[in-house]
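**Q** got a predicted structure plus its sequence, pasted below:
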Amino acid sequence: MPGDEARSAGCCWTSVLSCLLLACCYVGSLYVWRSELPRDHPTVIKRRFTSVLVVSGLSPLFVWVWRELTSARTSSSLLALLGIRVEGIVPAVLLPLMLTMVLFLGPLLQLALDCPWSFLDGIRVALDPCFWMVCFSDMRWLRNQVVAPLTEELVFRACMLPMLVPCAGPATAVFTCPLFFGVAHFHHVIELLRFRQGTLAGIFLSAVFQFSYTAVFGAYTAFIFIRTGHLVGPVLCHSFCNYMGFPAISAALDHPRRILVLSSYLLGVLLFLLFLFPFTDPSYYGLPTPVCTLASSPSSLCRS
């Protein structure tokens, strides 16, 4: 029917513009503070914490207003749509993080082989309250491991996916949502140019690489969010990946135990592909997941 098509097109435009506005608000909040200091300076980080937490706290209002404007049909509450719910919380905490650690099997083995500590030393440090006090007093650690994963997953996954799924469907939304996330990271180019950290060509290549990497990572956490219907899994995976960084493949190629390390890289990828769907089976988290109830037609991502 022409009327239904017009309403669908209007819903899509409302969804895309809402996501774009939300992304602009998030990135814009980082630059409301005028400063000549670099982004890693503690003062800059503290100021940005304030503004980004305000935007993130207000971001659910975008979803609420979008739902009122589009009359999206769902029996789930706003918090449930955002992945904040109790049902299936234990597997939501454990399984996505375990899946991500499987993918990083190579880098984890490489880290273990190069680490001067024994396994018991690592356990003792992890259980030492002083270690965590030092971590939480480090502004960069707090940004990379806590604030950025929580706010970015809330804004770019939990708030955007419910607005995109009714229009694009779960599968397309998984690949559409990360585009906002990837573009949002282009603001780092401003920092690099401003402080002349590299050549223009190098900065451009760095920006392209970062966009590609963050877009792929964003698709992965979007997949987890839709399959599990929980925010906690994407947040923990994001924090873990921030800690690990991009795999040091060049160092693996030059490693004294190169065959073992490279084999673990390959094994990790194969096991990840094998466990990707079983570890994110929606039946573990309450079927169907809240965001899947917004889909206009059934999707294989929302089924066991």
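**A** Good, I have the coordinates.
**Q** okay, CA-based contacts and neighbour counts for the rest of this
**A** OK.
**Q** contacts only, for residue 295.
**A** 165-167, 169-170 (Cα atoms under 8 Å, 6 or more residues apart in numbering).
**Q** mind checking which of those are in strands?
**A** Applying DSSP state E to the contacts of residue 295, no entry is found in strands.
**Q** buried members of these into PyMOL, please.
**A** Buried members of the contacts of residue 295, defined by 16 or more other Cα atoms under 10 Å, are picked up in PyMOL with:
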select buried, resi 165+166+167+169+170
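**Q** dropping in the other structure now:
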Amino acid sequence: MYFYQPPIGLGVAHALGVFFAISYVGSLYLSRQARLVFKSSAQRLREGEQRRKQNDERWRDDPDVIRARLVAVGLSTALSCGIVLWLLWNLAQDFTIAFDAASTRLGFSLPLGDVFPVCLVTPILFLGPLYAEYLMGRLPLQRNWSWRRDLLPMITTWQGWRNYLMAPLTEEVVFRACMLAVYHLAGAPIGRMIFMTPLLFGFAHIHHAWDIFNRYGRSVAAAKRAIFATILQLSYTSLFGFHCSYLFLRSGSIIPPLTSHIFCNIMGLPQVSFHLATFRSRRNAIKAAYIIGILGYIYTMNKWTLVEGCLYWRATSKVNGRPIY
């Protein structure tokens, strides 16, 4: 199902995008079980020291908090997908057609084989960190890698389920698939979809500042730490959002941004200075790996990401020479 003219206005897309973001973050605070509780007053702590958790407090890594929040964001994600489906149903007046269209526009229907090269783009960017992990013997099946220490916590703990499955899945579906679907229906330019919608993804992480401020003592130093961490996270998540939006729009599939999100959560931010200081005899090789990774990323982002017939990318989303929405 496609349209030769945008079937909704940009104002509707803006309203829906803001609603998706607010409903996702707001769901974390609707139920008492999902809310964080801090009882401690201001404390003087050593630089970088986190205070002790009190028995009657609820922190974000508590298993019961994580369980409640996973349910909340799961329901919020289902609601956002339901709104996209309802919108298309209202336009098509046929549920079967609308359901197929929603599956396509949300990136659920493309075969994995078509998007496999797209999924390799992010690991190529991380060639430098991966080489450093190799030098440390910490890649899977190397001497310093342990399935008990490195793998089991990812799949058997609530923190692992949140960090490496549910958070990437729900965030990519809401902030990539649902948002980009409605902006595309509104005829938004490609550049705006890539560089504007991820800002909502970045701002959706600002609420973590309250958590940091409380855990580090509610002091001036804690406030500074929370502000700095929030600015850093806002910058990183926005840049990451640009990357994932591009992957989604070029491939038309949720799989590349999802695997990219999981991979980046596992790897964390690249630690160039640490790697160079740790392996002084391999400094040139590490620098070369980082540079090759960046150059490889630039090359593959253009050559490997475009899936033929992708609805979202204007170069391929045309019928009889006319752009479709």
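**A** In hand now; what should we look at? Model, not experiment: these values are computed from the prediction.
**Q** determine which two of the contacts of residue 295 of structure 1 are furthest apart.
**A** Within the contacts of residue 295 of structure 1, 167 and 170 form the most distant pair, 9.0 Å apart (Cα to Cα).
**Q** show me what the strand or helix carrying residue 98 of structure 2 is packed up against.
**A** Assessed by DSSP states H and E, residue 98 of structure 2 sits inside helix 95-105. The contact analysis (3 or more Cα pairs under 8 Å, 6 or more residues apart in numbering; DSSP states H and E) places helix 95-105 of structure 2 against helix 63-92.
**Q** mind doing that once more with 10 Å?
**A** helix 63-92, helix 179-185 (3 or more Cα pairs under 10 Å, 6 or more residues apart in numbering; DSSP states H and E).
**Q** quick one: name whatever helix or strand follows it.
**A** Assignment by DSSP H and E places the next element after helix 95-105 of structure 2 at helix 112-119.
**Q** packing partners for that next one?
**A** Using 3+ Cα pairs under 10 Å, 6+ apart: helix 112-119 of structure 2 touches helix 220-251, helix 255-267, helix 283-303.
**Q** in CSV, list the ones you listed along with distance to residue 13 of structure 2 and mean neighbour count.
**A** Listed next are these as CSV, based on distance: least, Cα to Cα, whole Å; neighbours: other Cα atoms under 10 Å:
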stretch, distance to residue 13 of structure 2, mean neighbour count
helix 220-251, 16, 20
helix 255-267, 21, 21
helix 283-303, 27, 17
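**Q** quick one, which of those helices is nearest to residue 75 of structure 2?
**A** helix 255-267 (18.5 Å).
**Q** which bit of structure 1 covers the closest one?
**A** Using TM-score structural alignment, the residues of structure 1 aligned to helix 255-267 of structure 2 are 232-244.
**Q** compared with structure 2, how much does that stretch deviate?
**A** When structure 2 is overlaid, stretch 232-244 of structure 1 sits 0.6 Å from its aligned residues on average, using mean Cα distance after the TM-score superposition for structure 1.
**Q** how about stretch 202-212 of structure 1?
**A** Stretch 202-212 of structure 1 sits 1.3 Å off on average (mean Cα distance after the TM-score superposition for structure 1).
**Q** okay, that stretch sits on what stretch of structure 2?
**A** Under TM-score structural alignment, the match for stretch 202-212 of structure 1 is residues 225-235.
**Q** repeat that for stretch 177-192 of structure 1.
**A** Under TM-score structural alignment, the match for stretch 177-192 of structure 1 is residues 197-212.
**Q** could I get the helices and strands packed on helix 95-105 of structure 2 as TSV with distance to residue 227 of structure 2?
**A** Below are those laid out as TSV (distance: least, Cα to Cα, whole Å):
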stretch	distance to residue 227 of structure 2
helix 63-92	24
helix 179-185	27
